[in-house]
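Participant: generate a structure from the sequence data that follows.
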Amino acid sequence: MYANARTPDRRELEHIGRVLGGWQDDDGPLHLHPGDLGWYSLRGAAATAAAMRVWSDADTIVAIALLDGPDLLRFAIDPARCQDASLASRISADVGDATAGVFEPGSATIEARGAAALGEELMKRGWEPDEPWTPLRRSLAEPVEVSNLRIETVEPERTAEWVSVHWSAFRGTPMPHKRLRSFVDGWCAAADAPFFSPGRILLLRDEQDRPVAVSAVWSSGAARPGLIEPLGVSQEHRGLGYGAVMSRAAAATLREMGSSSATVCAESSNVGAVATYLAAGFVADPEVTDWRRDA
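Facilitator: Model (predicted):
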């Protein structure tokens, strides 16, 4: 019998990361990845543990989820149990019960790629398909051709330029100094969490040595898929091909780290992002959807 959802202790994070890494496979879904936990770790190890939920069969972890905000739960399930109706029922009951410590009452979204039985159970309980996403992969069996532009690997305490480009890419507004300092401190906090060692922080500079694009990449172990999360180009340097250059550089870095493929998932509505990855040699898998519960 599967145990109810529980919130792990921060001392369990390293073990959870190893389990999650073992579930990554080139033939499997682009589900929750250790890199997602690495990126979330900008909030610190304690906050990361508090945002996680695990389901177990005796002492064996069978499902791992991250509350990426109060109303989004991102899943990975042991590939051997993706068709397990009993596990799907247990998880569905927990996410639908406000006393189970997963969701508060109201609207919520679940990302459960590849979890076929869970999707069927959620649908039975009234959850509906949400917006489509496009998974993209690039095999790293062969070397990746990269630009001669300067690509830097940035140390956590020296991420001010990286953070400014990221803010421009995703916010498009001037970055408050206080927020900049907080973001840099977050990278230092992530470096103290157990998910950082398989990560690299990358910065691309143009011919004038200006920072124009950023990425972070995360390994899940040798001969397993690596993750690009995030990747962005500053607002003033878009449309010049830097996104594809950064994507190839990220893939090349993952290959150097021993990854078998580079993976990323983009909102299908973000046609520019999908086109950028395709231009960088990624191949799109069939679209996937999240599951939504309205208030």
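Participant: only C-alpha atoms from now on, for both contacts and neighbour counts.
Facilitator: Noted.
Participant: what kind of secondary structure is R181 in?
Facilitator: Three-state call for R181 (DSSP: H, G, I helix; E, B strand; the rest coil): helix.
Participant: residue contacts, the residue nearest the centre of the chain?
Facilitator: Closest to where the C-alpha atoms of the chain average out (CA atoms, centre = their mean) is D36, at 3.3 Å. Counting by CA atoms under 8 Å, 6 or more residues apart in numbering, D36 touches E229.
Participant: pretty sure it is in a helix, no?
Facilitator: Yes - the assignment for D36 is a helix, going by three-state DSSP.
Participant: can you tell me the closest non-neighbouring residue to V165?
Facilitator: Leaving aside its sequence neighbours, V165 sits nearest to S234 (CA to CA, 6 or more residues apart in numbering; 5.1 Å).
Participant: ranges for the helices of the stretch 51-200 of the chain?
Facilitator: All helices of the stretch 51-200 of the chain, identified by DSSP state H, counting those that start in this stretch, fall at 85-95, 116-124, 160-170, 177-191.
Participant: list the buried ones in the last one?
Facilitator: Judged by neighbour count (16 or more other CA atoms under 10 Å), helix 177-191 contains these buried residues: 180, 183-191.
Participant: show me what that helix is in contact with.
Facilitator: Residues outside helix 177-191 that contact it (CA under 8 Å, 6+ apart): 38-39, 41-45, 156-160, 163-164, 196-197.
Participant: give the buried subset of the residues you listed as a ChimeraX selection command.
Facilitator: To isolate the buried members of the contacts of helix 177-191 in ChimeraX, using 16+ other CA under 10 Å:
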select :38,39,41,42,43,44,45,156,159,160,163,164,196
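Participant: and which of the contacts of helix 177-191 is nearest N4?
Facilitator: Nearest to N4 among the contacts of helix 177-191 is A45, at 22.9 Å by CA to CA.
Participant: identify the residues contacting the closest residue to the closest one other than its chain neighbours.
Facilitator: Distance criterion CA to CA, 6+ apart; nearest residue to A45, sequence neighbours excluded, is A193 at 5.1 Å. Contact analysis of A193 by CA under 8 Å, 6+ apart lists 38, 41, 44-45.
Participant: to compare with the earlier structure, here is another sequence to fold:
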Amino acid sequence: MTIELGVPGVVGLERVVGKLGEWQYDGGGFQLHPGDVGWYWRFGAEQTANAVRTWGRDGEIVAVGLLDEPDLVRLAIAPGAEQDDELAEQIVADAKDPARGVLIEGRVYVDAPMESRVQELLFEEGWEADQPWQPFERDLADAVEDPGVRVEVVTAEQASTRTAVQRASFDGSTFTDERWHAMAAGAAYGQARCLLAFDGQGEAVAAVTVWSAGRGKPGLIEPMGVHRDFRGHGYGQAITVAAAAALRELGASKADVCTPGFNTGAIATYRSAGFEPLPETRAQYRKG
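Facilitator: Have a look, this model is predicted:
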């Protein structure tokens, strides 16, 4: 049974999103989520399709990679295949060889599920661990508290406000109205919501996008940001609590989020919103 590397094309993206949703389960570890593909979809369906790689066996997808950057591939592996030697060996071989169309030459990164066979093989090949990321989760079995601020679900008419808050939250952000509409038209957004938080004067102060993987499965927060002019007033905590409530309404079992280990502000925000830390994750890199 040979493992085959593929590029799904635009017509195959919905299937990829569906597979990623199927692979999410409580206690399954932090890996590529359909919401990650959904957030990338802001660049359009064609560019998203060009950034997705699949590994299949007998016509069945068993691993998915998203090229967040030409030098970084983030992976999800089908449950039960995390220690599959044949699959891991093929993924590693494809990651090492630029001619295979996964990663470019030079210093490159593979973000595979922790303690998967892929990670083991990469370490054996001399790859090194990158800086840590800190995942968090909040159980959604119980009702979520009121966030304490006015929160609205973003409609197409509010896209400009949503994108403006994003740009004011992240230096260098290129999130435009056109990109919001592209994201909202994607296959993953059918189980997603954008939220805006407002202060007492009606100013939009924070924004978040949440992604469900289906009822009873962990949902994802990606991204969350607070307008730079309104920081220090608890709006990050408020919009994160609202995000958890939205995911619960969408049927998610848990709300997941991940932030760089050095981002102490975000870590404090997620803790204050009732999220518990999970074991840290690390991508691996090969020096160029």
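Participant: hmm, R210 and the residue nearest to V165 of structure 1 touching each other?
Facilitator: No - using CA atoms under 8 Å, S234 of structure 1 is not in contact with R210; the gap is 10.6 Å.
Participant: circling back: which one of the contacts of A193 of structure 1 is nearest A295 of structure 1?
Facilitator: Comparing the contacts of A193 of structure 1 against A295 of structure 1 with CA to CA places S41 closest, at 29.2 Å.
Participant: tell me the contacts of the closest one?
Facilitator: Shown in contact with S41 of structure 1 (CA under 8 Å, 6+ apart): 47-48, 186, 189-190, 193, 195.
Participant: am I right that it sits in a helix?
Facilitator: Yes - judged by three-state DSSP, S41 of structure 1 forms part of a helix.
Participant: can you tell me how far it is from F75 of structure 1?
Facilitator: Note on S41 of structure 1: its distance to F75 of structure 1, by CA to CA, to the nearest Å, is 17 Å.
Participant: end to end on stretch 44-60 of structure 1, go ahead and measure it.
Facilitator: Using CA to CA, the end-to-end distance of stretch 44-60 of structure 1 comes to 26 Å.
Participant: so how far is R228 of structure 2 from Q90 of structure 2?
Facilitator: 44 Å.
Participant: actually, E120 of structure 2.
Facilitator: Remark: distance between E120 of structure 2 and R228 of structure 2 (CA to CA) = 41 Å.
Participant: what's the answer for N263 of structure 2, then?
Facilitator: Between N263 of structure 2 and R228 of structure 2 the computed distance is 15 Å (CA to CA).
Participant: the more surrounded of those two?
Facilitator: When neighbours are counted by other CA atoms under 10 Å, R228 comes out ahead of the other of N263 of structure 2 and R228, with 16 against 11.
Participant: what lines up with the more buried one in structure 1?
Facilitator: Taking TM-score structural alignment, R228 of structure 2 has Q235 as its aligned residue in structure 1.
Participant: hmm, that match is touching H166, no?
Facilitator: No - Q235 of structure 1 lies out of contact with H166 (CA under 8 Å); the separation is 9.6 Å.
Participant: residues in contact with the nearest residue to L122 of structure 2 once chain neighbours are set aside?
Facilitator: In space, and not counting its chain neighbours, L122 of structure 2 is closest to V92: 6.8 Å by CA to CA, 6+ apart. By CA under 8 Å, 6+ apart, the contact list for V92 of structure 2 reads 118, 121-122.
Participant: circling back to that earlier point, got the helices of the stretch 51-200 of structure 1 as CSV, with distance to H31 of structure 1 columns?
Facilitator: Below are the helices of the stretch 51-200 of structure 1 laid out as CSV (distance: least, CA to CA, whole Å):
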stretch, distance to H31 of structure 1
helix 85-95, 16
helix 116-124, 12
helix 160-170, 23
helix 177-191, 21
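Participant: out of those, flag the one nearest T109 of structure 1.
Facilitator: Here helix 85-95 is closest among these (CA to CA), at 10.1 Å.
Participant: quickly find the element holding the closest residue in space to V144 of structure 2 that isn't next to it in sequence.
Facilitator: Leaving aside its chain neighbours, V144 of structure 2 sits nearest to A245 (5.4 Å; criterion: CA to CA, 6+ apart). Per DSSP states H and E, A245 of structure 2 falls inside helix 235-249.
Participant: all strands of structure 2, in order?
Facilitator: Secondary structure of structure 2 (DSSP state E): strands at 3-6, 52-57, 60-69, 72-77, 108-111, 128-139, 150-153, 192-198, 204-211, 219-226, 254-260, 276-277, 281-286.
Participant: adding distance to K19 of structure 2, write those strands out as JSON lines.
Facilitator: As requested, the strands of structure 2 are exported to JSON lines (distance: least, CA to CA, whole Å):
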{"stretch": "strand 3-6", "distance to K19 of structure 2": "15"}
{"stretch": "strand 52-57", "distance to K19 of structure 2": "11"}
{"stretch": "strand 60-69", "distance to K19 of structure 2": "8"}
{"stretch": "strand 72-77", "distance to K19 of structure 2": "10"}
{"stretch": "strand 108-111", "distance to K19 of structure 2": "18"}
{"stretch": "strand 128-139", "distance to K19 of structure 2": "22"}
{"stretch": "strand 150-153", "distance to K19 of structure 2": "27"}
{"stretch": "strand 192-198", "distance to K19 of structure 2": "16"}
{"stretch": "strand 204-211", "distance to K19 of structure 2": "15"}
{"stretch": "strand 219-226", "distance to K19 of structure 2": "15"}
{"stretch": "strand 254-260", "distance to K19 of structure 2": "18"}
{"stretch": "strand 276-277", "distance to K19 of structure 2": "26"}
{"stretch": "strand 281-286", "distance to K19 of structure 2": "22"}
